[in-house]
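> sharing a model that was predicted from the sequence below.
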Amino acid sequence: MDKTNMNSKIECTVTQCANHSCEGNYCALERIRVGSHEQNPTMIQCTDCESFVLGDKNQCK
């Protein structure tokens, strides 16, 4: 994946994700999948980015 790609429509601050753009607080993916780990989500904490992949902490250096 090209880490210099920046999708300005998907803001993201999770720098530990392999899909995080090295160009700013954005996702490098064209699209993401959002899901929930709860049967009946009622709060923001109940939602998850299912496109998250643990990355290398030095991936942008």
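Sure, I can see it. Residues are numbered from 1 along each chain as shown.
> hey, let's count contacts and neighbours off CA atoms from now on
Fine.
> around residue 30, count how many other residues there are.
If you count neighbours by other Cα atoms under 10 Å, residue 30 ends up with 11.
> next: residue 49.
Using other Cα under 10 Å, residue 49 has 11 neighbouring residues.
> again with residue 21
Residues lying near residue 21 (other Cα under 10 Å) number 26.
> separation between it and residue 30?
11 Å (Cα to Cα, to the nearest Å).
> the structure to be compared is supplied as follows:
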Amino acid sequence: MEVNKSIKCSIENCKYNYPSEDYCTLSQIKIGTHEANPTVIECTDCESFELK
């Protein structure tokens, strides 16, 4: 897997995380929300997440 230096990631249990460097290995990610009207960072989600 090659790291994408444009996407930082510290979620070590994600299939696409490269833990020794805290980067993502995907070429792009999808960001979404679980709220109707997101107003704070906690309302956003990485919809590309997959459990290792």
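Good, I have the coordinates. All values derive from a computational prediction rather than experimental measurement.
> which residues touch the most centrally placed residue in structure 2?
Centrality entry for structure 2: nearest residue to the mean C-alpha point is residue 46, 4.7 Å, by Cα atoms, centre = their mean. Shown in contact with residue 46 of structure 2 (Cα atoms under 8 Å, 6 or more residues apart in numbering): 29, 30, 31, 32.
> what's the matching range in structure 1 for the strand or helix carrying the last one?
Assignment of secondary structure by DSSP states H and E places residue 32 of structure 2 within strand 31-33. When strand 31-33 of structure 2 is aligned against structure 1 using TM-score structural alignment, it corresponds to residues 34-36.
> check which residues of the lengthiest strand in structure 1 are buried.
Secondary structure of structure 1 read by DSSP state E shows that its longest strand is strand 7-11. Within strand 7-11 of structure 1, the residues that count as buried by 16 or more other Cα atoms under 10 Å are residue 7.
> that's all I had, so thanks and see you.
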